[in-house]
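Undergrad: my questions concern the predicted model and sequence given below.
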Amino acid sequence: MSERIVLASDHGGLELKKELVEGLREGGYTVFDIGTHTTESTDYPDYAHQAVRGMLEGSYDRCILVCGTGVGMAMTANRHRGARAVNCSDVFTARYSRAHNDSNVLCLGGRVVGFGLAWEIVKTWLTTPFGGDKRHIRRVNKIESE
């Protein structure tokens, strides 16, 4: 079974999200695009909350959230216990957010990164496993304890 990835964006991340949805489907992922689907102004927290709740309830394995900068989506996602969201604009951070922090929500800025870089970030994030070293497990457990 392929990994179930939910994507959501506000109007500022719509174009990048659409490109990522297409690329992920072509890559064999099971993709759920929960919106937005228009350029009308929307509120990113509405989409972030819906996507993260679905992931935490088991409907999806991981989330990719896109707004203008990625910041608002990450702040909203991290309000949920069990979500470990990273706002990412480089491949190094994508890799280590998975390997060391077991991130399960990737946030991108549609006005910050172009599709080429965003696609490399997404591929890296999706294919990098959590390292599982004792020190990283201890730290992730501390994140989840508060």
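TA: Okay, I see it. Numbers count the residues shown, from 1 in each chain.
Undergrad: switch to C-alpha atoms for all contacts and neighbour counts from now on
TA: Fine.
Undergrad: what helix or strand is Ile64 on?
TA: strand 62-67 (DSSP states H and E).
Undergrad: Leu56 contacts Gly82, doesn't it?
TA: Yes. Counting by CA atoms under 8 Å, Leu56 does reach Gly82; the two are 7.0 Å apart.
Undergrad: quick revisit: helix or strand right after the strand holding Ile64?
TA: As assigned by DSSP H and E, the chain's next helix or strand after strand 62-67 is helix 71-77.
Undergrad: contacting residues around that next one?
TA: Under the criterion CA atoms under 8 Å, 6 or more residues apart in numbering, residues 44-45, 48-49, 52, 65-67, 83-87, 105-109 lie in contact with helix 71-77.
Undergrad: put this next to the previous one:
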Amino acid sequence: MIALGSDHGGYDCKQVVIAYLEEKGIEYKDFGTYDKDSCDYPVFGKKAAEAVASGECEKGIVICTTGIGISIVANKVKGIRCALCSEPHSARLTREHNDANVLAMGGALIGPDMVVDIVDTFLNTPFSGLEKHSRRISEITDMEG
């Protein structure tokens, strides 16, 4: 299951993600927001990230206007490795190298076709499992305390 979270600036982009997930038959849980009324991205980014950290959801996708703020929020949650991606190449590498479990995107910065390509790449790229990448992820995890 995929955890979703966005603010009003990411709402339209999230609707593109939802359409993609439904087309592919991928289960998701939408933690809001549910309309374009102005709201605070930390509320929704935190809920989605906590669902991934707890194991309720396998991965997460969080979206705000730029993706920056909501990625910062997600990365405050212990166990989350959130990567802000604006094209598929970085989405592939963050899965292969960082085993990122949350994808952040900027709803105002990328178009619908690119959103689909990024999400498809993120969800379908496995972690490489290479020792050097596993070692680095362990180093990151050790920083969490």
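TA: In hand now; what should we look at? Since we're looking at a predicted model, the values are computed, not measured.
Undergrad: work out the TM-score between the chains.
TA: Overlay of the two chains. TM-score (TM-score structural alignment, normalised by the length of structure 2): 0.96; 143 aligned residues with a CA RMSD of 0.7 Å.
Undergrad: one step back: give me the mean deviation of the strand holding Ile64 of structure 1 from structure 2.
TA: Following the fit onto structure 2, the mean deviation recorded for strand 62-67 of structure 1 is 0.4 Å by mean CA distance after the TM-score superposition for structure 1.
Undergrad: mind checking the SS state of the spatially most central residue of structure 2?
TA: Residue closest to the average C-alpha location in structure 2 (CA atoms, centre = their mean): Leu103, at 2.2 Å. Secondary structure assignment for Leu103 of structure 2 (DSSP: H, G, I helix; E, B strand; the rest coil): strand.
Undergrad: also Val113 of structure 1?
TA: coil.
Undergrad: would you map the strands across structure 2?
TA: Using DSSP state E, the strands found in structure 2 span residues 2-6, 28-30, 59-64, 82-84, 102-106.
Undergrad: out of these, deepest packed?
TA: Comparing those by mean neighbour count (mean count of other CA atoms under 10 Å), strand 59-64 ranks first with a mean of 30.
Undergrad: what residue of structure 2 takes the place of Leu106 of structure 1?
TA: Superposed on structure 2 with TM-score structural alignment, Leu106 of structure 1 falls opposite Leu103.
Undergrad: Val31 of structure 1 now?
TA: Under TM-score structural alignment, Val31 of structure 1 pairs with Tyr28 in structure 2.
Undergrad: which residues does its match contact?
TA: Taking CA under 8 Å, 6+ apart, we find Tyr28 of structure 2 in contact with 1-4, 21.
Undergrad: noted, bye for now.
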